[in-house]
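Visitor: Pasted the sequence and its predicted model underneath.
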Amino acid sequence: MREKLQLIMKHLRQGSLQKMWKQTIWIYQYGRRYWKSMILYTLLGVMGSCVSLASSLISKDLVDIITGHQTGRLLSTFAAMIGFAIANLLVSQASGYASTFISLKVDSEIKNDIFAKMLVTDWESLTEYHTGDLVTRWSSDASNISSGILNWVPNLIIYTFRFISALAVVLYYDPTFALFALLGIPFSALMSRPLLRRMRNNNQKSAAMNAKMYGFNQEAFSNIQTIKAFDLIHFYTDRLKTLQKDYISMRLEFQRMSILTSVLMSIVGFIVSYSCYGWGIYRVWSNAISYGTMTMFLSLSGTLTSSVNSLTSLIPSAISLTISAGRLMDIVEMPQEDYSQDHAVKLFEKQHKTSGIGLTMKDLSYTYHSGTEVFAHASMEAYPHEIIALVGPSGEGKTTMLRLILSLLRAQSGEFQICAGSDHNQKLNMSPSTRKLFSYVPQGNTMFSGTIAENMRNVKPDATDEEIIEALKLSCAWDFVEKLPNGIQSVVKERGGGFSEGQAQRLSISRALLRKSPILLLDEATSALDVATERKVLKNIMQDTYPRTCIVTTHRPTVLNICTRVYAIRDKRCEVLNEVEIEKMVKEF
């Protein structure tokens, strides 16, 4: 007893129990939404236990009638046994169907809720996790939570009811038999303590290894071209073998523990069963009980043992649940983005839609969580019908600036606001809510699998074919789409497969233009285009009558002379270049 108290105090000092309690409260917040489903599941389980218990009693009467220990109507008892068997089958099937239906519903709702929370989590915090780990947490851990919510408390009630009802019947007919039937309980209690510790460690290792395996596979399959190009096939297959070896070693370790536990529990089960058989035979031989009573005892002893084992198994199940909850809490309890300005932004857009919307930045400073300072007192401005260029060496902050504009990153100080095109004094602070005013074309291929038209309608579901074609013309993509056999219904493969990098870029720009957002951000979005096409795309954007503000980042200065203003990122600031500096950059390119 003293040793047990010391163990509990150790856990308390380490914070394990407080952490598990906090995780349990988090699970409860979801569980209380589905109390009706839990009650239904519990009632079906209790009903099944009642039918099974009644079947055991009827079987006892039937055996006693056949062996002559009891007079009665054989046919009616036999009919009752068949009736309860059918009832047991129906209850079992109904319970299975209801369980599947409720489980799928709860699982989808919880995953949807977790998914939504992940999407509004602070972007910079979220990037600390590998995407494979995020997917594993969202899929496996969320499913574990939904399954646990539906099953754990109802099963606790069902197994307890099954145990108490079976024990009550045994005590009613022969109290001495209960002693043999309950022989396995002390052993199960002793086994639960080491299992509790090892199960928590095993679940944590398993979750981490599954996330690692998923992340490796995801990256490998999405970068097959790079793996082939660098002749890394053997390198990656060897890495996979190493990961698989670690995974197999972990699983075998778990299996060895499971086998040992199973063997010990089976031995105890055999001891209990044969003890019950021996005692039953003795009681029948001494005429203390009938054959029917003995068969009922043997059946109920199995029920008692299985109920105890089931109740014991709920302990590692609870540990698994809290671990899954903790992994999800790591994500969903990170800082959340603030969308409280949604209404104000919609109203601002409606008021200034015809004149356009620009942005202003003054004395902005930003430092990454890692401590790297990117901007210090930087200022810039961009207004409708302007093309603003951001230039500078790689790693100086061009992409970071666009992420700040999109409020994916939050500046530590300074003013960053959208403003009305007609009256620059009418302003609204930048926030996640202002993203609806932007169209963004990042670096790299951002096309999804599907048709060209489906890709376009991702940003504007009600777009007509004519609107799509007009956007394709603005980005110079119609030149090649028009020649395709199926036009805008042509299929785009995963990661833009089937199109060149330059074609995929023009399709991405078309999609951004189709959305008709007040502000367009192009992050090296024309890097795969030839200079003539790049200039033509930017001129089309400038000549478009839509009051659009356009901000581009580029390494190539050949298009700078058609931009309204050019900002060079220098010494953590944004400096406006004059015509002489721009011409010098063009000549030196």
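Guide: Perfect, thanks for sending it.
Visitor: contacts and neighbour counts: CA atoms only from here.
Guide: Noted.
Visitor: need the strands for the stretch 351-500 of the chain, in chain order.
Guide: 357-367, 373-382, 387-391, 413-420, 427-429, 438-441, 450-451, 491-492 (DSSP state E, counting those that start in this stretch).
Visitor: Quick check: which of those is buried the most?
Guide: strand 387-391 (a mean of 24; mean count of other Cα atoms under 10 Å).
Visitor: and the angle for that one with strand 373-382?
Guide: 160 degrees (axes from the mean of the first three to the mean of the last three Cα atoms, to 10 degrees).
Visitor: what packs against strand 387-391?
Guide: Applying 3 or more Cα pairs under 8 Å, 6 or more residues apart in numbering; DSSP states H and E, we find strand 387-391 packed against strand 549-553, strand 565-570.
Visitor: who does the first one touch, helix- and strand-wise?
Guide: Where contact means 3+ Cα pairs under 8 Å, 6+ apart, strand 549-553 is packed against strand 373-382, strand 387-391, strand 519-523.
Visitor: Now do that strand: everything it contacts.
Guide: 356-358, 382-391, 398-399, 518-525 (Cα atoms under 8 Å, 6 or more residues apart in numbering).
Visitor: State the separation between that strand and the centre of the chain it belongs to.
Guide: 34 Å (Cα atoms, centre = their mean, to the nearest Å).
Visitor: So what's the gap between stretch 6-17 and the chain middle?
Guide: Relative to the centre of its chain, stretch 6-17 is centred 31 Å away, using Cα atoms, centre = their mean.
Visitor: Against that first model, consider the following:
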Amino acid sequence: MAQFMPARPAKFVSLPGFYNKIALGARESLPNLAMDIEFRARAIDVRPRNTYFYCSQTNRIDHMSEQSAAPEKPVDERLKNIVLSERQPASGVKPLKALLPFVLHYPVRLGLTALFLLVAAIASLTIPSLIGNIIDEGFVAQNLDVINQYSFVIIAIAGVLALASAARFYFISVIGMRVITDIRRAVFKHLVDMDITFFDTNRTGELISRITSDVGIVRGALDSALPVVLRSSVMLIGAVLMMFVTSPYLATTVIVVIPLLVFPIVWLGRYIRNLSRRQQDRIADLAAMATETFGAIKTIKAFTQEKHRNEEYAGYAEGSYQSEVARLLVRAGMIAFVIFLTATALVALVWVGTQLVLTDQITVGELSQFLIYAMLATGTLTGISEILGTLQTVAGASERITEILATEPTIETPSNPLSFPEPPVGTVKFEDVEFRYLTRQDEPVLNGINLEVKPGETVALVGASGAGKSTLFSLLQRFYDASSGSVKVDGVDVRQADFQQLRQRFAYVEQDSVMFSGTIAENIRFGKPEATDEEVREAAEAALVDDFVSRLEDGYESVVGERGVMLSGGQKQRVAIARALLKDAPILLLDEATSALDAESETKVQAALERLMVGRTTLVIAHRLATIKNADRILVMEDGKVLDEGTHDELIAKGGRYAELAKLQFQQ
């Protein structure tokens, strides 16, 4: 078995990363558990057979296999900036500052919250003073009228306290819910606006964990921890001030003790912060594992790998559990320390206060009043110490959220984009285009591509898988930028164009038809949200969707299920074609658009597509050469280069690679 653990600890971005994430994470945070988890990983043999990662020690993108662990290629700085897992965690609760703009967006509600918080604090701090007066002026003086008067005043103040506390709770809860909603919207929008490279280099489960689990942690803090911290902080300051008003000598004694409580809390809090971040990383691993498993459940069952996946997931879950246990142990120790020290301080305070009463330096009422303030102060401090662990967890979650918001796309719309000509012309031009993926800089996917497609021309792309055909489509829509050369649509360099305007000029049918949860009509209308029902039906009929929809009980309102599980492959392909037909764009991109259709449906859909192609520029990727015999030009691609081009008959006559493919297919 290959040894993956480096001699020195290094930072990794691993896909899928089970071995690195769990064993290395445990080695960093839980040394006593590292060997156990590492042993478990080896015992169930969950090593990644082909693992890509970035090692910060060598500043290289490395590639591990069972045969070799040698680094292969230097890393692109842009890649380091978009791989979330490589980010270095911040210290303390600094990441919480990133949430301030969301909170400060509601100044009126914040002002009302502060007002009611202040009223509630004043009411709470007034009651101990009144109790001291009752003791001195009522019980000691044995004056029942004074006792009755102060009792009614305390009841009235308690009513004010109740109303102010309720109002404070309402406003701060509303702010919390509003802030969480804004964060969710901001994170989701930012993710949707990110370029494709970002999604190529970050696991889907990791992103889902950040937008759900981490946002949920922040929500819990805003619902519970934030109100406690605000109330406790105000009460602590107020209680200390009132202690000085009541007895400066005793107050000074208390102030000396407070640092003994605060410093250990801060020190342990930092440790909790690190453990919390690692725990959230473990949860992200669980989410990524689950997402990958459920997305490939048929394959897992077909290869009878359920047991293997269960064991692998159990390893993730165990690592998450042990990380959480370590964090809870530290929190429990911090709480025990604070409670013991505060109790000891109160006993000492009572002893000193009693001496002052016996020497007539303060009254019994003043001592009682002071003790209540002291208990308020120590109680709030204890509460803050308990909440601090939660805040450290929230800081970790906030950091993982703000890492997304702070990540800039590698591809952006220019500040002053060029406008496309209207009406659309439909020209496409590649000029000496070379392209390399950020993760594979030493492997050109396209090399020296020169291609010009005239308006209304149909150009077919033929070649083996990996020849670069689909990459041409990606560059046209600017999912990626060419490493060198230029890509132009209607005479405009795509790098100088607005994303929305550029992509509105294309109708794209992917090889693997993408369906969204919803109805058939909604999936077709995705190509043109404002389309009428009649337009949807016309597009569906042209793509032969109506043939199978007419047999469904709910017709076009039939739900397709997640990823279109309720439809067959051919049905999904026809819905995707109808979506492209409805968009009615000047340039069609067909990536094996009829690959999932039976022979009869393929013939009909091909006829519909040919009618649609009239007057439109069309680029077709095809492996079935029979579907592109009538193309104006056919480009034969291999290893990112154009080997040959011509019409079907011309290429057959040349007797090259295309002729070989045609002979093989047509004989079959």
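Guide: Perfect, thanks for sending it. From a predicted model like this one, the values you see are computed outputs, not experimental measurements.
Visitor: Superposed, what's their TM-score?
Guide: For this chain pair, the superposition-based TM-score is 0.85 by TM-score structural alignment, normalised by the length of structure 1; 564 aligned residues with a Cα RMSD of 3.3 Å.
Visitor: How about the contacts made by residue 455 of structure 2?
Guide: By Cα under 8 Å, 6+ apart, the neighbours of residue 455 of structure 2 are 425-427, 615-617.
Visitor: should've said residue 455 of structure 1
Guide: Listed by Cα under 8 Å, 6+ apart, the contact set of residue 455 of structure 1 reads 447-449, 511.
Visitor: Against residue 496 of structure 1, how distant is it?
Guide: 10 Å (Cα to Cα, to the nearest Å).
Visitor: residues bridging contact with those two, i.e. touching both?
Guide: Counting by Cα under 8 Å, 6+ apart, the shared contacts of residue 455 of structure 1 and residue 496 are 447-449.
Visitor: tally of neighbours for residue 452 of structure 1?
Guide: Using other Cα atoms under 10 Å, residue 452 of structure 1 is surrounded by 23 other residues.
Visitor: And residue 117 of structure 1, what's its match in structure 2?
Guide: Alignment note: residue 117 of structure 1 maps to residue 190 in structure 2; criterion TM-score structural alignment.
Visitor: Need the nearest residue in space to that match, chain neighbours excluded.
Guide: residue 405 (6.4 Å; Cα to Cα, 6 or more residues apart in numbering).
Visitor: Touching, the one you found and residue 187? I think so.
Guide: Yes - Residue 405 of structure 2 is within contact range of residue 187, at 6.3 Å (criterion: Cα atoms under 8 Å).
Visitor: With neighbour numbers in mind, choose between these two.
Guide: Neighbour tally, residue 405 of structure 2 and residue 187, criterion other Cα under 10 Å: the higher count belongs to residue 187, 20 against 17.
Visitor: in a helix, that's where the more buried one is, yeah?
Guide: Yes - under DSSP: H, G, I helix; E, B strand; the rest coil, residue 187 of structure 2 sits within a helix.
Visitor: residues in contact with it?
Guide: With the criterion set at Cα under 8 Å, 6+ apart, residue 187 of structure 2 makes contact with 211, 401, 404-405.
Visitor: quick one: stretch 87-100 of structure 1 to structure 2 mean distance?
Guide: Compared with structure 2 after fitting, stretch 87-100 of structure 1 has a mean deviation of 1.2 Å; criterion: mean Cα distance after the TM-score superposition for structure 1.
Visitor: In structure 2, what range does that stretch match?
Guide: The alignment of stretch 87-100 of structure 1 onto structure 2 (TM-score structural alignment) spans residues 160-173.
Visitor: got the buried residues for the matching stretch?
Guide: Using 16 or more other Cα atoms under 10 Å as the test for burial, stretch 160-173 of structure 2 gives 160-161, 164-165, 167-169, 171-173.
Visitor: got a list of contacts for that stretch?
Guide: 109-110, 112-114, 116-117, 119-121, 123-124, 222-223, 227.
Visitor: Could you single out the nearest of these to residue 72 of structure 2?
Guide: residue 222 (46.0 Å; Cα to Cα).
Visitor: Setting the sequence-adjacent residues aside, check what's closest to that closest one.
Guide: residue 176 (5.2 Å).
Visitor: Equivalent analysis for residue 18 of structure 1, please.
Guide: Of all residues not flanking residue 18 of structure 1 in the chain, residue 12 sits nearest, at 7.0 Å (Cα to Cα, 6+ apart).
Visitor: Check for me that that neighbour belongs to a helix.
Guide: Yes - the assignment for residue 12 of structure 1 is a helix, going by three-state DSSP.
Visitor: Please pull up the equivalent of residue 117 of structure 2 in structure 1.
Guide: In structure 1, residue 117 of structure 2 lines up with residue 45, judged by TM-score structural alignment.
Visitor: Just give me how far stretch 193-211 of structure 2 sits from the chain centre.
Guide: Computed by Cα atoms, centre = their mean, the chain-centroid distance of stretch 193-211 of structure 2 equals 6 Å.
Visitor: Any chance of the buried residues of stretch 160-173 of structure 2 in TSV with distance to residue 218 of structure 2 and secondary structure as columns?
Guide: Output for those, formatted as TSV (distance: Cα to Cα, whole Å; DSSP: H, G, I helix; E, B strand; the rest coil):
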residue	distance to residue 218 of structure 2	secondary structure
160	31	helix
161	28	helix
164	25	helix
165	22	helix
167	22	helix
168	19	helix
169	17	helix
171	17	helix
172	14	helix
173	13	helix
